[in-house]
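Q: quick check, what structure comes out for this input:
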Amino acid sequence: MLNIKEIMNIIPHRSPFLLVDRIEEMEVGKRAVGKKCVTYNEPFFAGHFPQEPVMPGVLIIEALAQVGAVCCLSAEENKGKIGFLGGVNKAKFRGKVVPGDVLNLEVEMIKVKGPVGVGKGTATVDGKVVASGEITFMIG
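A: Presented below is the predicted three-dimensional model:
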């Protein structure tokens, strides 16, 4: 549904910190599904870990937050604004993400009141949950 250029028109993140390659489904302001194709060339793999490259869990959560930001900032009233991370609750990590994986990132808004909201995020690889959590955001 949205390619990388369209994503960059919505959120301010850029390489090497843009962690979403495309948005495949979206109900603006309600839910979105994105993809991240993880390659060996990701800069974080140089130090995490050289002998066994694993995507840091905090970056998986950040990728979910970016998908949520695309979802919220696509709403007409939020266009041109920035989404800020306000908190992460109930984060769980259940599997490794390694080079060659395609990370499926799904975020559903469970509470939105004014410029603050909470999204429930789930990251999967090959249908298996690798991370999940509730992400609080603020639109400024």
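Q: alpha carbons only for contacts and neighbour counts from here, please
A: OK.
Q: how about residue 1, nearest residue that isn't a chain neighbour?
A: Nearest residue to residue 1 in three dimensions, chain neighbours excluded: residue 24, at 4.9 Å (C-alpha to C-alpha, 6 or more residues apart in numbering).
Q: one more, so I can put them side by side:
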Amino acid sequence: MRRIEEIKEILPHRYPFLLVDRVLHVDIENGTIECLKNVSSNEPHFNGHFPQHPVMPGVLIIEAMAQSAGILGYHIRKTDGDTIYYFAGADKVRFRTPVVPGDQLILRSRLLALKRDIWKFACEAVVDGNIVCSAEVTCARKEIKS
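A: Alright, predicted model coming up:
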């Protein structure tokens, strides 16, 4: 299990935009990952979305799935240099149930395709065993020169 400090070594995101709290399982051979995102009422977006009925914005759920996919990409193709995975697109996005404070999002990503430095992942976010969001997420891998 990778905890937050190890995740910060992989992802460039920081509060309030780091949306993966823990890596639960990585299977490089099968190209899959499972991560955890604890949804807290203290997150800043709940102040305005919506004050009387807080709901996690869908774009943040997609971003959380993309971050889990980026961590998977890191594990599949480790490099000597610094690498970043840019969110490049989402297809087949479906929202099924609102995500609210107190929920635990299980973020699952599976590598679908890899062409040069363009990665495509099948992703889903699950709460209490129910899929709340699914999408195909595309990331572009980029080496960062120091």
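Q: next secondary structure after the helix or strand hosting the residue nearest to residue 1 of the first structure?
A: Using DSSP states H and E, residue 24 of the first structure sits in strand 22-27. Proceeding N to C from strand 22-27 of the first structure, the next assigned helix or strand is strand 31-37, under DSSP H and E.
Q: who's in contact with that next one?
A: Counting by C-alpha atoms under 8 Å, 6 or more residues apart in numbering, strand 31-37 of the first structure makes contact with 19-26, 63, 67-68, 70-71, 100-109, all of which sit outside it.
Q: and the strands in the first structure, which stretches?
A: For the first structure, the strands identified by DSSP state E occupy 22-27, 31-37, 83-93, 102-113, 116-125, 128-139, in order along the chain.
Q: for those, which one sits closest to residue 77 of the first structure?
A: Put simply, out of these the one that sits nearest residue 77 of the first structure is strand 128-139, at 10.6 Å, with distance taken as C-alpha to C-alpha.
Q: that closest one corresponds to what range in the second structure?
A: The alignment of strand 128-139 of the first structure onto the second structure (TM-score structural alignment) spans residues 130-141.
Q: after superposition, how close is the matching stretch to the first structure?
A: Taken over the aligned residues, the distance from stretch 130-141 of the second structure to the first structure averages 0.4 Å (mean C-alpha distance after the TM-score superposition for the first structure).
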